[in-house]
Every structure is written in structure tokens, then in C-alpha cells.
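**Student:** This is a predicted model, with the sequence first.
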Amino acid sequence: MIDNRKVMRLGGAGLAVSAALLLSTGSALAAETVPFETQVKFIFNTLNFLVMGFLVMWMAAGFAMLEAGLVRTKNVSMQLTKNIALYSIAGLMYWLIGYNLMYSGVDGGFFGTPMPVMLPDPAAEAAGLAKEGATMYAAASDWFFQMVFVATAASIVSGTLAERIKLWPFLIFVVILTGVMYPITGAWKWGGGWLDKMGFQDFAGSTLVHSVGGWAALAGAMLLGPRIGKYGKDGSVHPIPGSSMPLATLGTFILWLGWFGFNGGSQLAMDSAENVSAIARIFVNTNLAAAAGAVVALLLTQIIYGKVDITMVLNGALAGLVSITAEPLAPSIPLALFVGAVGGVIVVIFVPLLDKLKIDDVVGAIPVHLIAGIWGTIAVAFSNSDASFATQIIGIVAIGAFTFIVSLVIWAILKFTIGIRVSEEEEMMGLDAAEIGVEAYPEFGKGSQAI
């Protein structure tokens, strides 16, 4: 981790003027008692969390658009409903118990204390900066930045299980995933738990966020079963095209943009020239890994199928992003390109492999987030001398086993109690009409007859 103790000096006088303007609106008490350099650090670190956090929040729109484009028109409103609901549930659960379960009192163990987050009074927090060892960012900004990450993990599950899962069982699972499961495995590394003490490394969450979502999605897909008509009795695979490639592409670009906050914000500080330089390098590596994944997927689909598959190219970019997330700072540009390129290969190989196994993943989230997340976490050892392949694999296996087994149990309980799958008639009708009541494209359905 970069040494954040140095004072950032970007533009010298310009920084001083900007900081002075910001401080003019703050607590008079803090301005009188807290050293100017300390306040500058606090302001820029807090601003970093907030700006990077709302970039990650915007990824919720990316997932919504991607899924809306990759499902059929009769299921678009359902996906949009799931995405706004899961983001909202994630925020509530992470405030209620998730954040403290992940960060409060873990101390090398397995989890913290499940209790609501209590934020300090702004004036008191500002005045407290005068104390030795004070935290150099606002507590609320840290909570916000951490919260938007947990929503990403839940979004991964939504896409995989699309077009045949009931709304309310899915949302019940989201409550448990965001409030309990994600915070527990997050505590193992980011909360200072046992994996952190062992030396496991995952900079921004290839495993802690993306593979967690992928394992939960895989467990759900196995118990839920494929969509009607996806696989023939003879083992044939019947493609089910999505409704809108423009929406899917827009969603991919939104996710790509949000990823700069995802990875860049995980530097966790913007209080020195060195930290800002690190963030800039992270942006470059993140962008190039995504580009490499997209180009490799483009070339491979042309070579293998004789035509370019736009869905593979979109997922190739996303797989490149997931792959570089475990370590976007340390790799050289050639290594970042290689890590992202392998992500593109993973998509082209594993999407058809899942079909052979009759695991119906509507948006390709399992190859993109689970398999590429595993790859990216292993690849950390290529660039970080203090990371070992053995430790990285232990972390992957531990987090994967916990998430998959617990997810399988929860999905099974839901399946055999309230049920998780809509009826055959409702699936054929479409979940917009069956579960939501508001169709995304009513002019394409029976409603157009009355217009």
C-alpha cells in the first residue's frame, strides 16, 4: 500500500486556494484547532470516497441496462425492478448490520459485531481531527463507499437467474447476501480477519465482490434449472436472444465507467501526490485490461464461429475488468493487458461450457464474475512479490466454499418452502405480466391491440 502520510501538493498554490475555500464552509472550531495540512488530507480523502463511491453506485444503472438488453422483452421490467430493489435492500442491510459485521472488532477472526452504523456529528468529527491518530476521512464517506460495493455482488446474481425466478424469494436471498454473507467473507480480508493475517490479497474485490456474487449465482442456477426451451432432450442448445443490444452495450459502457471508481477508489486515499499518481495508474491499467478482454473476445469469436458475437465482446470487456480488479496498481501495462486478455479468453471458453453442463446463465455472469474473478485473484502473485499462489488459492477456496454452500442451503430452503421458480405458464407469458404488472414494451404485446 502506498504511504499516505505525505501531504499532497498538486499545483501548490492552487491546492491551497481550493482547500481554503472548502474550509471556509466548515466548522470554525475545527479551523482554529486542527492543523491546516490535516484538514486538507481529511477533505481530499473524503472527497475521494464520495466521488469514487457515486461512480460505483452508477454501476447499478449499468447492471440494469445490461440485463434489460440481454433478456427478452417480456422480462425487462422484472429485471429493472430487481435491480432497483436489490440496490435499495443492500443499502439498508449494510447500514443495519452489514458494515459493522464486516469491520467492527474482527481482529483477525471471522466476523465483527452485527449492529447499526452510528455516524458522528460533523462538527465533533471535524474537531476530533486535532487528536493524535484521528481518521483522515469522514466516517460517512467510508460507509457510503463500502456500501456500493455490496450492491454489485447482488447484481451479479440477478442476471444469471433472470427470466424464471420469482421476485420475492430472490429479494429474500438478497437480504441475507448483503446483510450477512458478503460482510462475513469481506471481514476475512478487508475487515482485518484471518485471511488478511495470512497475507491474502484482493485490492478491489475480484474474489471478495465478484466471485462471491458468482458463487451465489451458480448455486441458484443449479437449483433453479434452465429456462424452458433452452436445452433440447438431445443435448442441443437453443440460443435465446436478448431484447436490445443497444441497451446491453450502454450497460457495459456504464459499468466500464463505474469501474474507475471501483478500482481507483480502492486506493483509499487521495492525500498525497503519490496516492493521486497511483489512482491515475489504476485508471490506465483498468482501462487497458477491459480493452484487451474485449478485443480478444472479438477475435476469438470471429475465428471460432466465423462471425463476431457482440454479447461475447461485451462480456469480454467486463471479464477484463473483473480480472484486473484484484490488483490494478502493481502490474506493468503489458501484464495488465495479459490479465485482461485472459479474461476475454475465459468468456469465450466458459459460456459454451456452461451450456454443455446445462447451467443456464442468462447474461454470462458466472464466467465474467466467478471464473475471471478467480483468475484475477491468482494473477496477483505475478506482480506482487509478497503474494503467494498458495495463499491466494486458500482465500479463493475458503470464500468460494463458504459462499457456495451457504447459498445452496438458502436457495434450497426457499425452493422447498415458498418456491423460487414461476410456473411454466407464467414463464411463457413473461415475468413482466406475471409478476410485475407493468410491461416494458406494452406496444409489442396484447396491449397494442387496444391502442
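**Tutor:** Here it is on my side, so go on.

**Student:** contacts, neighbours, all on C-alpha from now
**Tutor:** OK.

**Student:** What strand or helix carries the residue most central in space within the chain?
**Tutor:** Nearest to the mean C-alpha position of the chain, by CA atoms, centre = their mean, lies Thr152 at 3.4 Å. Thr152 belongs to helix 139-160 when assigned by DSSP states H and E.

**Student:** Next up, a structure to set beside the first:
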Amino acid sequence: MVKKSLLALGALMVLFPTMAFAEDPSAATLNSGLSALWILVAGILVLLMQGGFILLETGSTRMKNAGHVAGKTIFTVGLASLVYWAVGYGFAFGGDAGESLNKFIGLGNFLYEPSFLAVDGENYPSSVFFVFQLAFVAVSLSIAWGGFAERAKLSVYLIFTLFFAGVIYPIVAHWIWGGGWLAADGSQDFAGSTVVHLTGAMAALAGTILLKPRIGRFNKDGSANEILGHNQVYTALSVLLLWVGWFGFNAGSWLAVSDGFFGFVAFNTQLGAAGGAVAALLISWLVLGKADITTTLNGALAGLVAITASCAYVEPWAAVVIGLVAGVLVFFSAKFFEAIRVDDPIYALSVHGAAGVWGTLSNGLFATKDLVTITNVGKSGLFYGGGWEQLWVQFESVVVCGAFAFVASFVVLWVMKQVVGLRVTEEQEIIGLDLSEHGTYGYPEQMKKAGTSV
């Protein structure tokens, strides 16, 4: 025990050197250091969710595109980091736009240079907040890529990343998290069911509409052909990685450790995910006669997406209900998009779009007075005596943010389609993006060229 305590103290001294010279570090100093450490760890957990997205998109698509999926994810995370540092963070959290303009967009903090240490009035250094928010941008961007899968040019990922990470996502984030007009209205989106997930899903919808379905996905009579992913084990592992990362996503959004409230947020997160997984399995079993694995996996993710907005506002029983509804919703939502011939290879529209809408609206029903007092955002929901006001604010957030993200993404992609094109040729799509875009295979031993000797 003594050895562990000394090691922990030594680690804190390395991370926060000023403590090493303080004869009697104050409680405030310790709290600031621990909060900074937790936020950074949470940000790293969220960033590691990219590993989950790589496996999710790879496992849900065909082997001939596996290397492309993995490579473009790493590349776009890198590019988004630079763009968000240069301009995106300033649009999201810059405070120099003036009172009127600041309702709609932030200005300032471009080419952001954080202070070396936490300054007076800060509970943690701004650098760790930047890292945390940057990880959210990367998640939203990876959600958008679901609508582009298996048919978009590599150049499309490059150009769209500039606009999405630089302008589209930051504006939505500013409206709700950066002191914008929806924040003033009391919009409750604790960790991003709307800001992160719905924004990414609307970009995915714009992409899949303009790119059109993959070859062979739909027949001339409108009937659908299922294009199976090549590795369901990858997909299951991706869900586990994302599930673990979600504790950084949700619990980290409390941005403090002193009162331990982040533990309650994590508690609700687990219940929401569990409800989604169970409900999705049961509904698929009931409707299809077989328990569908893909639906179950999507149900877990849908539960996580839905509870993301409400994890700090609702009681545990409500977290379970929110997850259960999300699990059922993701099943029927996927059927709906298939019926209207929208090709959504990784179910981004259902998991992140439909569940994101439900999760945001659920606050207007289940937010409690006590938890609203703790978070100090908005009002209690309809079922807790708050009337219809908070539900209206939540509905307003969904409609406005969803519409903006879709229209802005559609315009950018439509212009790109006219200028440089969005989709690879039919021949390139058939042989796969690994070879056509990169000149190699993700699984070279499985995809040998004809005539190549062992």
C-alpha cells in the first residue's frame, strides 16, 4: 500500500511539477491536477474509438476494401486534427465574435496556442480540453464516412474533411456547447447525441444520396440485395472497443472528478448500452425468427448513442428505457432506409441518426429536477413536472442542427461532385478500393493476382 501510494504521488509530481515544490498543496491544486488527468485519459479513450470505427467499417464491408478503410481513417483523423486546430476550435469555442454574432458562431483562438499551465479561474489546462474536443470531431467524422463506404474517391475524404472539421461540425458544437443560441435556450445534449452523432449521420445521409447505392445493392424493381460484410468478428470487437471508449465519451464530459458525478454518468451509460443490445436481439428474433447478430451489435451502439445526450439528466430506470427504445428503433429504422433505397453500409443513419434524435428528445421526457440542478442546463422533462418546454427545446435542437448539417454537407458534396466527382468508376468499384486507390491489398495473401505463384 505504501509503495502504491508513493508511485501515485510520483506520477502526479511528473504530470504536475509545481506540486513537487509545494510544501502543502491545496485541495484546489490537487483537484485541478486530477481533473486534468481524467479529462486527458477520457480524451485518449475517445480517440481510441477510432480503432473501433476501423474494425466496424472494415468488418461491415467487403475484403477488397479493407486496407482502404483502415488507411483513410488514420489519414482523415490526422487531417481533421490540423484543421480543427487551425480554424475549427475557434469557430466552436472562440469568444471574440461579439454578443450578437456569438449566438451563431465563435471567432478567435485560431491556430490555437493553449497556456502551458492552468490559469486563474480554470479547473484544468485548456490544452486537455482541446484534446478532448478534438477526439469528438474525429468520432463525428468517422460516422459520416459510413455513407461514403466502398464507393467514394480518396480525394473526397480529403476535401470533405476540410469543410466538416473546419466549419460544419464546429458551428453545431458552438450552438450547443460553445455558448451559442441553443445553449441559451437550455438545450440538453450532455455528450453529443446531436452535436456528434446526428451531425455525422446527416453528413453520411448527404453522402449516400449523392454517391448513390453500391453496385448490386438494389434491383430494378426496388428490391434489395444484402451485401454482407466480410468479418463479423471484427464488427463485434469494434462494438466492444467503442463501448469501452464511450465511458471516456460520456463520463469524461463532466470535466471534473471532485464530486464523483462522472461515476453516475458512467453508470447510466452502461445501462443504456445494455438495454439497446438486449432489445435489438429480441426484436430481431421476434420479427425475423432468428436472433440477428448484426442487429444486436447495432442495438448496443444505438443504446450508447441515445444515452449520450441524457446520461447526466435521467434516473437509472429511464436510462434502461432509453436504451430499450433505441434497440427497437435501430431495427425498424434500418428497414425503413432499405425500403427507400438508401444504401447505408454500416447503418450510420440508424445507429447514429435515428438513435441520436431519440436520445436528444428523451431529455424532454425524463430529465429530473435534481439532475438538472446539478448540471445547471435546461429544465426538467415532461414526466417530471417540467411541462412541454424542455421537450420543445430538444425538438428544436434536433431539427435545426440536423437540417444544418445535412444541407451544409449536401452543398459541399454537390459542388465537389460537379468539380472533381465523388465516386470511383464502375471498374474500380468492382475490383475494390484497395487496389484501385492504393495499388495494394488489405489482405494480400487472400487476394493474389491471377498467375502469381505462392
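**Tutor:** Nice, I can see it. Just so it is clear, the model here is predicted, and its values are computed rather than measured.

**Student:** Could I get the TM-score for this pair?
**Tutor:** Once superposed, the chains reach a TM-score of 0.90 (TM-score structural alignment, normalised by the length of structure 1), with 427 aligned residues with a CA RMSD of 2.1 Å.

**Student:** quick revisit: how close does the helix holding Thr152 of structure 1 sit to structure 2?
**Tutor:** Relative to the matching residues in structure 2, helix 139-160 of structure 1 has an average distance of 0.8 Å after the fit, by mean CA distance after the TM-score superposition for structure 1.

**Student:** Where does that helix end up in structure 2?
**Tutor:** Aligned using TM-score structural alignment, helix 139-160 of structure 1 spans residues 126-147 in structure 2.

**Student:** what's the answer for stretch 227-235 of structure 1, then?
**Tutor:** Using TM-score structural alignment, the residues of structure 2 aligned to stretch 227-235 of structure 1 are 214-222.

**Student:** What residues sit buried inside the matching stretch?
**Tutor:** For stretch 214-222 of structure 2, burial by neighbour count (16 or more other CA atoms under 10 Å) applies to 214, 217-218.

**Student:** What ranges does the stretch 51-200 of structure 2 have for its helices?
**Tutor:** Listed in chain order, the helices of the stretch 51-200 of structure 2 (DSSP state H, counting those that start in this stretch) span 66-83, 89-93, 126-144, 154-163, 169-177, 181-185, 199-211.

**Student:** if you compare those helices, which one is most tucked away?
**Tutor:** helix 89-93 (a mean of 29; mean count of other CA atoms under 10 Å).

**Student:** Provide the aligned range in structure 1 for that helix.
**Tutor:** Mapping helix 89-93 of structure 2 onto structure 1 (TM-score structural alignment) gives residues 99-103.

**Student:** cool, and stretch 236-247 of structure 2?
**Tutor:** Aligning stretch 236-247 of structure 2 against structure 1 (TM-score structural alignment) gives residues 249-260.

**Student:** Surely Ala139 of structure 1 touches Leu119?
**Tutor:** Yes: with contact defined as CA atoms under 8 Å, Ala139 of structure 1 reaches Leu119; the gap is 6.6 Å.

**Student:** which non-adjacent residue is nearest the equivalent of Pro444 of structure 2 over in structure 1?
**Tutor:** Aligned counterpart of Pro444 of structure 2 in structure 1: Pro442 (TM-score structural alignment). Of all residues not flanking Pro442 of structure 1 in the chain, Ser448 sits nearest, at 6.5 Å (CA to CA, 6 or more residues apart in numbering).

**Student:** residues near that neighbour, how many?
**Tutor:** Neighbourhood size, Ser448 of structure 1 [other CA atoms under 10 Å]: 10.

**Student:** One more: Ala27 of structure 2?
**Tutor:** So Ala27 of structure 2, with other CA under 10 Å, has 10 neighbours.

**Student:** Residue in structure 1 paired with it?
**Tutor:** In structure 1, Ala27 of structure 2 lands on Glu37 (TM-score structural alignment).

**Student:** Name the SS class of its match, please.
**Tutor:** Here Glu37 of structure 1 is recorded as helix under DSSP: H, G, I helix; E, B strand; the rest coil.

**Student:** And it, how close does it get to Leu329 of structure 1?
**Tutor:** 26 Å (CA to CA, to the nearest Å).

**Student:** now Ala372 of structure 1
**Tutor:** According to CA to CA, Ala372 of structure 1 stands 18 Å off from Leu329 of structure 1.

**Student:** so what does whichever strand or helix holds Gln302 of structure 1 touch, helix or strand wise?
**Tutor:** Assessed by DSSP H and E, Gln302 of structure 1 sits inside helix 273-305. Helices and strands touching helix 273-305 of structure 1, by 3 or more CA pairs under 8 Å, 6 or more residues apart in numbering; DSSP states H and E, are helix 245-264, helix 310-325, helix 333-356.

**Student:** Could you look over those helices and pick the most buried one?
**Tutor:** Ranked by mean neighbour count, those are led by helix 310-325 with a mean of 31 (mean count of other CA under 10 Å).

**Student:** What's Ala317 of structure 1 aligned with over in structure 2?
**Tutor:** Match for Ala317 of structure 1 (TM-score structural alignment): Ala300.

**Student:** Who are the contact partners of its match?
**Tutor:** Residues counted as contacts of Ala300 of structure 2 (CA atoms under 8 Å, 6 or more residues apart in numbering) are 239, 273-278, 280, 327.

**Student:** Run through the residues that contact the closest residue to it other than its chain neighbours.
**Tutor:** Spatial nearest neighbour of Ala300 of structure 2, excluding adjacent residues (CA to CA, 6+ apart): Ala277 at 4.0 Å. Ala277 of structure 2 sits next to 296-301, 303, 323-324, 327 when contact means CA under 8 Å, 6+ apart.

**Student:** any idea what Ala277 of structure 2 aligns with in structure 1?
**Tutor:** Match for Ala277 of structure 2 (TM-score structural alignment): Ala294.

**Student:** Distance check, that match against Thr325 of structure 1.
**Tutor:** Per CA to CA, Ala294 of structure 1 is found 16 Å from Thr325 of structure 1.

**Student:** Run a quick check on Ala372 of structure 1 versus Ala319, I expect a contact.
**Tutor:** Yes: between Ala372 of structure 1 and Ala319 there is a contact under CA under 8 Å: 5.7 Å.

**Student:** what's the overlap in contacts for the two?
**Tutor:** 343, 346.

**Student:** so which of the helices and strands packed on helix 273-305 of structure 1 gets nearest Gly214 of structure 1?
**Tutor:** Gly214 of structure 1 lies closest to helix 310-325 among these, at 11.4 Å (CA to CA).

**Student:** Please consider this matter closed, and thank you.
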